[in-house]
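Asker: pasting a predicted model and its sequence here:
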Amino acid sequence: MRHKTVLITGGNAGIGYETAKELLQRGARVIIACRNINKGLQSLTKLHLETKCKQDSIRLMECDLSSFESVRKFAKLYNAKEDRLDVLICNTGLIYSPNIYTKDGLNSIMQTNYLGHFLLTNLLLDKLKQCRSSRIINVSSSAHKYPPTNKGITALVNFKSDAIWGSYGPSKACQILSSYKLKQDLLDHGVDVFTLNPGWIWTSFQDSLHSALGTWLFVIVYPLLIIAKFIFGKTPLTGARTTVYCAVEPSLKDSYILYFENCARAKPSSLCTNSESAEYLWKLSCEAVGL
C-alpha cells in the first residue's frame, strides 16, 4: 500500500479506526473524513502513537454525511488539494439517530448511510479514475437482507421515511444495489467496486441501542446483549479484516465479485443484484442528491 492514498469515512472510531490503523501500518497514506473534528483529533493522536507513522501519512478532514452541503464542500476541497485517491472506503454507518430528518429533509439513517456516500463517491469518481487501478469499498451489513424481496425496489426507495429503526436495512441494501450498477459502469475504467458485511460489531450496536432505549430500559436489556455479544459479536479489530482484505488483496484486481463476508465471496440478497432495480435506484438517488 506504499504510495497509495486511502480515504475512510468514519475512520476515527470502531472498525473505521482499526481499518485506518492497519492500512497505515502497511504504508498507506490515510485520510479520515469525520463529522466531529474534536473526536477525530483525539483518534489522530492515538493513531500516531500506535503506528509510529509519519506526520504527513495521515490527515483529518471534516465531512458530515448527513449534509449534502458538507459532502460537496469536502469533495471540492479534496479534489483541489489531494493528488491521489487509490481506495475510497465508505465506512460510516448509523444504526439509530434521535433526529428523524436531516436538514435536507430526508431520513437521517438513509442519508448518512447511503445517499451521503452516493454523492461523495460520484464527486470523487474522476480522482479515482485517474489512479487506476483503484477501489471503492462500501461497508454494508447483513441487515441488507431484511427488506422484503416481494416488494421489490419499493421497499428501499422511501428516502423521506419517518421510520428510524426500519431504515437501516434498506439503507444498506441501497448501498449494495447501487454498487452493483457502479461496478458494471466502471469495468473499463480501472476502478473495482466491492461491498461487504463486517459482522455485528459490539461497540456500535451497544452505543446506538443505549441512545434509542434510554438508560433504564437499556439496563434491563443489557444482560441479553451480553449473551448475544459472546455468540454473535465481533470486536472492531476483527470486524475490520474484510474491509482491509478488499482494500489490499492483489487477486481482487478486476474481480467480478461484488459482496464479501469474512474475507470471502458471499451472496447478497437477490434484491441487490437486479439490473432494472439498480437503474431505477440510481435515477432516484441522483435526483435526491442533486446530480
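Answerer: Arrived safely, thanks for sending.
Asker: only C-alpha atoms for contact and neighbour calcs from this point on.
Answerer: Noted.
Asker: ok, which stretches of the protein are strands?
Answerer: 5-9, 29-34, 58-62, 87-90, 134-139, 191-197, 259-261, 264-265 (DSSP state E).
Asker: just how off-centre is the first one within its chain?
Answerer: Spelled out, that is strand 5-9. 11 Å (Cα atoms, centre = their mean, to the nearest Å).
Asker: tilt between it and strand 134-139?
Answerer: Compare the direction of strand 5-9 with that of strand 134-139 by axes from the mean of the first three to the mean of the last three Cα atoms, to 10 degrees and you get 20 degrees.
Asker: try this one side by side with the last:
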Amino acid sequence: MHNLESDSEDELPPGWEEKSTEDGNVYFISTCTNKIQWTHPRTGKKKVIPKELPFGWTKTVDESGKTLYVQKETGDKTYIDPRLAFAKEEKKHVHDFRQKYDGSSTAFQILHGVDLSGKCALITGSNSGIGFETAKSLVRHGCTVIFANRNMESTQTAIEEIVKETKASEDNLKTVHLDLASLHSVKKCALAVKTITSCLDILILNAGVFGLPYIETENELETTFQVNHLGHLYLTLLLEPVLKHDSRVVFVSSESHRFASLKNVFTQQNISMTRDQYSSMMAYNNSKLFNILTAKVLSEEWRSKNIRVNSLHPGNMVFTNLSKSWWLYRLVFFLIRPFTKSLQQAAATSVYVATSADLDGVTGLYFNNCFYCEESTLARDKDIANEVFAMSLKMIDDRMGSEGIEKYIDRYCVANIQSER
C-alpha cells in the first residue's frame, strides 16, 4: 500500500503498544510503567477502529480462552486485532484527512480490508475500461453492483469474467439497459433500478464518449454533451428517491475541464454545441466541466440529506476504448500507453471517493490521484454552476417534461434564465 503518512509522526515511541477494545476504541499502554491512555503518546490524538473485522477475517477463541483472529483466505492466525491496521485519528473537521494514496495506488489497495457486503452500487459504462475495473473491485469486496450500459451483450461478457475472477455470486451482479444518448432510455433505466433496489449506496457516473464528429441524438442534442453530461444529470435526479443517508454520488470528470470554453454558450441559450461551432475536443472539455459544476450544485442540494456528491479525474490519457471514435486518437493513445496508468490505477480514485471511510461527510470536492485538489476557476464559479444547472433542467423539461425533476425546475427558476450573462 502506498501510504504517504509520515512514519515518524504516527510511529509509537519505544516501550508503547497499541491495543483495542471490543467497541472499536484504541488505547495505548506503556510496557515499562503499565500506564494506559486513550491518546497517541506522540501526536496526542485519539484513534478509532472499525467496529467490524476487516473483510475476510473471523474471530475465534483458542484452547486457553484467548481471542484469536483468522484470515479465511490464507489461514493466517494472529492474536493482534487486525482492525488496528485500519485505525484512524478522530476528525475535528470533516476535511481533516491525510493523503494515504497517490497516482500509483490501485483500486485493490484502496479496498484492502474493506467489507462492502450489503452495499449496492450502480456504475454507468461498466462493461469495459475504468468502469469495468471499478465494478470488479467493488464486487471482489462483497458489493452488489448494477451494471448500467448500452451494450447488454458485452455487459454479460464482463459479468461472466468478473464472476470467474472474483468467485462472486452472479446474483450480486445486476444489469439494466442504459443508453445515455436517449433521455427516454435514461427514464426507463431509473424505473428499472427502483425495481432492483430501494437503497443505492453508491452511484458512479463513469460512462463517456470522446472524439466524436458532430452527431445529434434522438433528442436533437449534440451526442458528447448528452452522453457525458445531460443524460447523467437526468439519471441522477431520477434516482434521488433511492439515494439515502450516507449514499455517495461520484461524477467521473477529467482534467480536460481546465480547457473548457463557455464563449457564446449563455447568449445562445444552448450549452450543447451547435454544428457550426463544433469542436470534438472542446465538446469533451465542456462536458467534463459540466460534470464538476453539476456535482457542486447537487452537493449543496443534498448536503442536509447527507448524500455526498464529489467529482474526480481518473488519470491522464488512460488507455481505454474511450478513444475508439477516431483513428488519430487511437494512435495517440497507443503510443502513450506505456507511460499511463493501468486500469487498476485509473479506477483507484473512483473507488477511493466511493468507499473510503476517510471521506465520511466529505462533499463538493474534486479529486485527482486519490486526493482532493483545486478545480479550474470556471469550475469554482457558483453563478456559472447554477446557470448551467438551470439550463440543463430546461433542456430536459423541453424534451421529457418535468416529472421527477419538478422541485429543481421550480427552485432554479428555469423560466427566468437571463437572456444574457
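Answerer: All right, it came through fine. Since we're looking at a predicted model, the values are computed, not measured.
Asker: just to revisit the earlier point, would JSON lines of the strands of structure 1 with mean neighbour count and distance to residue 126 of structure 1 be doable?
Answerer: Formatted as JSON lines, the strands of structure 1 follow (neighbours: other Cα atoms under 10 Å; distance: least, Cα to Cα, whole Å):
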{"stretch": "strand 5-9", "mean neighbour count": "25", "distance to residue 126 of structure 1": "15"}
{"stretch": "strand 29-34", "mean neighbour count": "24", "distance to residue 126 of structure 1": "18"}
{"stretch": "strand 58-62", "mean neighbour count": "18", "distance to residue 126 of structure 1": "19"}
{"stretch": "strand 87-90", "mean neighbour count": "27", "distance to residue 126 of structure 1": "12"}
{"stretch": "strand 134-139", "mean neighbour count": "26", "distance to residue 126 of structure 1": "11"}
{"stretch": "strand 191-197", "mean neighbour count": "27", "distance to residue 126 of structure 1": "10"}
{"stretch": "strand 259-261", "mean neighbour count": "22", "distance to residue 126 of structure 1": "24"}
{"stretch": "strand 264-265", "mean neighbour count": "12", "distance to residue 126 of structure 1": "28"}
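Asker: can you put the ones you listed in JSON lines and add distance to residue 108 of structure 1?
Answerer: As requested, the strands of structure 1 are arranged in JSON lines below (distance: least, Cα to Cα, whole Å):
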{"stretch": "strand 5-9", "distance to residue 108 of structure 1": "16"}
{"stretch": "strand 29-34", "distance to residue 108 of structure 1": "16"}
{"stretch": "strand 58-62", "distance to residue 108 of structure 1": "18"}
{"stretch": "strand 87-90", "distance to residue 108 of structure 1": "16"}
{"stretch": "strand 134-139", "distance to residue 108 of structure 1": "18"}
{"stretch": "strand 191-197", "distance to residue 108 of structure 1": "21"}
{"stretch": "strand 259-261", "distance to residue 108 of structure 1": "25"}
{"stretch": "strand 264-265", "distance to residue 108 of structure 1": "30"}
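Asker: any idea which of those strands gets closest to residue 124 of structure 1?
Answerer: Ranking the strands of structure 1 by proximity to residue 124 of structure 1 (Cα to Cα) places strand 87-90 first, at 8.8 Å.
Asker: tell me the residue in structure 2 aligned with residue 121 of structure 1.
Answerer: The equivalent of residue 121 of structure 1 in structure 2 is residue 236 (alignment by TM-score structural alignment).
Asker: over to residue 203 of structure 1?
Answerer: Using TM-score structural alignment as the criterion, residue 203 of structure 1 maps onto residue 320 of structure 2.
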